[in-house]
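kindly generate the corresponding structure for this input.
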Amino acid sequence: MKTIQEWTDENSLIKDLIDLKEVLWINPKYEPFQAGIKNLPLNDGNVKDAEERLNRFAPYIAKVFPETSKQNGIIESPIADIPHMKQKLEQMYGASLPGNFLLKCDNALPISGSIKARGGIYEVLKHAEDLAIQQGLLTHETDYAVLDSEEFKNFFSEYSIAVGSTGNLGLSIGIMSAKLGFKVTVHMSADAKKWKKDLLRSKGVTVIEYKEDYSKAVEEGRKQALSLPNCYFVDDENSHDLFLGYAVAAIRLKKQLEDLKITVDENHPLFVYLPCGVGGGPGGVAFGLKLIFQDSVHCFFAEPTHSPCMLLGLVTGLHDQVSVQDFGIDNITSADGLAVGRPSGFVGRTIEPLLSGSYSVSDDELFRLLSTMADSENIYLEPSALAGVLGPVKLISEAEGKEYIQNHHLTDKMKNATHLMWATGGSMVPKETMEEYYRKGKNLSL
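Prediction:
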């Protein structure tokens, strides 16, 4: 591998990342959809299969998680119009921001209160279905509500599930696995918040804590799974199932936008800003969106300045062969869901031709945006969920963003644009913790 000096001589953006500066990077490997999709390992058939599986499980979900019964067991979040936040962003950054501003409220997803309720819950359900079908206990024609029975709980109790997490994925995997009857262990990195560990333990989940970061938690989870019979490891770094669970969000989003009478086409571009940790959640969502909206959607990842792992992986082309620590970046951030030092190689390579770009945000900025969102829209998010909110500002006011708009012939279309920020978590944050976040944001805004 090149030395840091060689990398920074070759690319000034890498020096800015090392200096913990906020950056906007436009992906030089971004391709028109039909070219970009050609050599990818997954397709729309895989996403439809995942959607059908979630539909089969809906009667069970509605039965065991009553909060989903209004939606008949479909785990989905609303879209919020955020005009007041748009005005605040224009004031804060002295920029005119054309287009419609929406928030995809995955902070309000039922069961585990974050985007991880999509991929994490889906992978556990798929594993449960595979086991039950193999044993002749279930067919696709069965009413899956039967899974809520002593027979199935006893059956699943013979099996265990393990995962490594900074917090939110662990919540989704832990809550869902325990509900089905699996023995489940969540390996938590140093960044994981205490309340997340406490909540998991209250559900009967075994939580193992590490002083090191996310990569160590994943490594130990993988080791445990290999050493135990009947133990299934949810591999956040490489899982196709997690990725497809997230991708189903795009099918649901299409209908939501139609219901809101929002057009997405060549003259009405959709810009989507996705907070990114290891990459599975935003990668899966972006993949699904590109399958549906093709060249009319422009997806950007957002990462903390202290943990820009996917950005480094893409900029260097080394993907999972490089970590932020290799460049002297500490991977310490209040955006705990994004505190990842090494990106998913599978996601990086899959999303590379489909991703418009990526940017980084400082922790202080996340807190300022957190308190501003609370004041302007009465929506309370965890710090990592605010990373997407800065996207339109970066795109519209920075030189690289302006160039992207011009190169893709979008200048005259920006007034018709929809900017969708993906709010990845927040509703399960304890009240006193959220008040602390809010106060910090207010103090930084003075």
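
could you use CA atoms for every contact and neighbour count after this?
Fine.

now the strands for the stretch 101-250 of the chain?
Assigned by DSSP state E, counting those that start in this stretch, the stretch 101-250 of the chain shows strands spanning 160-165, 183-188, 206-209, 231-234.

what degree of burial does residue 221 show, as a neighbour count?
25 (other Cα atoms under 10 Å).

so it touches residue 161, yeah?
No: using Cα atoms under 8 Å, residue 221 is not in contact with residue 161; the gap is 9.4 Å.

need the overlap of contacts for these two.
Residues touching both residue 221 and residue 161 by Cα atoms under 8 Å, 6 or more residues apart in numbering: residue 233.

would you list the strands of the stretch 101-250 of the chain in a markdown table and tack on mean neighbour count?
Shown next, in a markdown table, are the strands of the stretch 101-250 of the chain (neighbours: other Cα atoms under 10 Å):
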| stretch | mean neighbour count |
| --- | --- |
| strand 160-165 | 26 |
| strand 183-188 | 27 |
| strand 206-209 | 17 |
| strand 231-234 | 22 |
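
save the ones you listed as TSV, and put in distance to residue 346 too.
Output for the strands of the stretch 101-250 of the chain, formatted as TSV (distance: least, Cα to Cα, whole Å):
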stretch	distance to residue 346
strand 160-165	17
strand 183-188	22
strand 206-209	26
strand 231-234	14
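
could you also give me the structure for this second sequence? I'd like to compare it with the first:
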Amino acid sequence: MLEFDSKGRQVVAALQTRREYFWFNPERNKCNKSDIKQVPAGLAEMQEAANRLKRFAPWIAQEFPETSGSGGLIESPLVRIDHMKRKLDPAAGVAGQLYLKRDDILPVSGSIKARGGIYEILKLAESIALKHGLITLADDYSVLSAPHNKDILSQYAVAVGSTGNLGLSVGIISAKLGFQTEVHMSADARQWKKDKLRSLGVKVIEYEDDYSSAVAAGREAAAADPKCHFVDDETSEDLFMGYSVAALRLQKQLETEGIRVDAEHPLLVYIPCGVGTGPGGIAWGLHQLYGNNAYVFFAEPVESPCVCLGLATGLHENISVQDIGLSGKTEADGLAVARASGPVCQKVGAFLAGCFTVEDEHLYRLLSLLKDSEGISLEPSALAGMPGPFALTTEAAGKTWLAQQGLTGKLANAAHIVWATGGSMVPDTEMKSFIERGRN
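Model (predicted):
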């Protein structure tokens, strides 16, 4: 029998209604800068991850020509979405500027997973290449494209469990490096993602069960092969650090745009959340850089709010959404996760601002509205963060929280960033059906 306190019971009861809900993290109020010491990796490790990506930039630019303009850097733009803001907020009740972080057009795999997934595989490739004397840290890593080097990498294997986008990112980069690659995909994964991977020579293994089952099966299969590296979305420190580099990149973009972040200029970020590793890495990175001047919220589907559930009850990975009667099923395939990452809950629990839930049909309406107002096409899960700024600043619970945080009078100076997590690789026919569904 699962046990939690009265506040946990209140949150569970709210989640069980399957209505959109905003949860504010009470632990945040106890947080100060010293709390970040609980995380073993710090700014130095985040910078080390960024440096590793720079070392691989020549190879990335060579293998993925779409990155040549950025010198092999896999990064996305930060854009203002004033038309969308006016559509969603005609009464101009939301103070501050609204931005979209466009990870939907990240090069290579077109989703936020290009950050963590690709980083972990590049770190693995570097380790193997150094071990075999294929490179030194001072070398131009584009030599890894040489056939004899790829032959050595092909003696190793990579496996990953995924609902879709992580498998796509890991599969694309692993296949390009020469690794034997196996992607274990849950029933929630969309067919076009499986087809894309198979076209690259990746072995795709499908499961009738959910995300956790696919991850467990992949983990077990990889354990039997000493030359197989398993990308573990639930516990991987490398994935987490790969995502955290996004905070360093965003810091530069904010500086370029002249956007200040300090006590008088709060930064509010809204990120779609599945198991939690991606948004967790970004949130942690932003906390390293901005401390309590960054307020990060995770957005989850009403049927699979696993991180909200794990944090609010304090049970982290020891409770699943099915335990409280939810299905875990959602049209937002990348967010169809029933059980949160325990390590991520431990790392972000002290400073995360909160979580909120979104109905599937709301995602489709937002998808169509963004297309019509800004000409931007996202997949459904990538819209999960969009209701955040509006619910936070116009609903009673949000207004109360803003007042408690001393933010009410500062919102005019605020930057709201909605993180778009994927969409550019969705086939045209499927995207058209998404847009039509949102209009009906």
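
for the residue nearest to the spatial centre of the first structure, what is the enclosing helix or strand?
Nearest to the mean C-alpha position of the first structure, by Cα atoms, centre = their mean, lies residue 281 at 3.3 Å. Assigning secondary structure by DSSP states H and E places residue 281 of the first structure in helix 280-293.

so where is the helix or strand immediately after that helix in the chain in the second structure?
With elements assigned by DSSP H and E, the helix or strand that comes after helix 280-293 of the first structure is strand 297-304. Strand 297-304 of the first structure corresponds to residues 294-301 in the second structure, going by TM-score structural alignment.

quick one: contacts of that stretch?
Outside stretch 294-301 of the second structure, the residues that reach it (Cα under 8 Å, 6+ apart) are 261, 266-274, 279, 283, 286-287, 306, 330, 332, 335-336, 352-360, 384-385, 388.

tally of neighbours for residue 431 of the first structure?
Around residue 431 of the first structure there are 10 other residues, counting by other Cα under 10 Å.

tell me which residue of the second structure lines up with it.
Aligned partner of residue 431 of the first structure by TM-score structural alignment: residue 428.

same check, this time on residue 328 of the first structure
Under TM-score structural alignment, residue 328 of the first structure pairs with residue 325 in the second structure.

roughly how far does that match sit from residue 260 of the second structure?
Separation of residue 325 of the second structure from residue 260 of the second structure (Cα to Cα, to the nearest Å) stands at 43 Å.

please apply the same query to residue 114 of the second structure.
27 Å.

cool, residue 278 of the second structure as well?
In terms of Cα to Cα, residue 278 of the second structure sits 24 Å off from residue 260 of the second structure.

okay, residue 114 and residue 260 of the second structure: which has more neighbours?
More crowded of residue 114 of the second structure and residue 260, by other Cα under 10 Å: residue 114, with 30 against 16.

show me what that one lines up with in the first structure.
Using TM-score structural alignment, residue 114 of the second structure lines up with residue 117 in the first structure.

what's the answer for residue 341 of the second structure, then?
By TM-score structural alignment, residue 341 of the second structure lines up with residue 344.

ok now do that match, which residues does it touch?
By Cα under 8 Å, 6+ apart, the neighbours of residue 344 of the first structure are 236, 237, 238, 278, 279, 280, 310, 319, 320.

how about the nearest residue to the match of residue 114 of the second structure, chain neighbours excluded?
residue 172 (5.3 Å; Cα to Cα, 6 or more residues apart in numbering).

and what of residue 104 of the second structure?
residue 422 (3.7 Å).

what count of nearby residues applies to that neighbour?
Residue 422 of the second structure: 27 surrounding residues under other Cα under 10 Å.

quick check: the gap between it and residue 142 of the second structure.
Residue 422 of the second structure is 28 Å from residue 142 of the second structure, by Cα to Cα.

next: residue 70 of the second structure.
Taken as Cα to Cα, the span from residue 70 of the second structure to residue 142 of the second structure is 16 Å.

these two: which is more packed in?
Shown here are residue 70 of the second structure and residue 142; by other Cα under 10 Å, residue 142 has more neighbours (17 against 12).

alignment lookup: that one to the first structure.
Checking TM-score structural alignment: residue 142 of the second structure goes with residue 145.

residues in contact with that match?
So residue 145 of the first structure contacts 57, 59, 60, 61, 63 (Cα under 8 Å, 6+ apart).

out of the residues you listed, the closest to residue 112 of the first structure would be?
Lowest distance from residue 112 of the first structure to the contacts of residue 145 of the first structure (Cα to Cα) belongs to residue 61, with 12.8 Å.

I'd guessed that closest one sits against residue 73; true?
Yes: contact criterion Cα under 8 Å: residue 61 of the first structure and residue 73 qualify, at 4.8 Å.

skipping adjacent residues, who's closest to the counterpart of residue 281 of the first structure in the second structure in space?
Counting by TM-score structural alignment, residue 281 of the first structure corresponds to residue 278 in the second structure. Nearest-residue entry for residue 278 of the second structure: residue 243, 5.6 Å, with adjacent residues in sequence omitted and distances by Cα to Cα, 6+ apart.

measure the one you found to residue 309 of the second structure for me?
Taken as Cα to Cα, the span from residue 243 of the second structure to residue 309 of the second structure is 23 Å.

residue 429 of the second structure now?
Per Cα to Cα, residue 429 of the second structure is found 35 Å from residue 309 of the second structure.

please identify which of the two sits among more neighbours.
Neighbour totals were compared for residue 429 of the second structure and residue 309, and residue 309 leads with 26 against 8 (other Cα under 10 Å).

hang on, the earlier thing: quick one: map the residue nearest to residue 278 of the second structure onto the first structure.
That one, residue 243 of the second structure, aligns with residue 246 by TM-score structural alignment.
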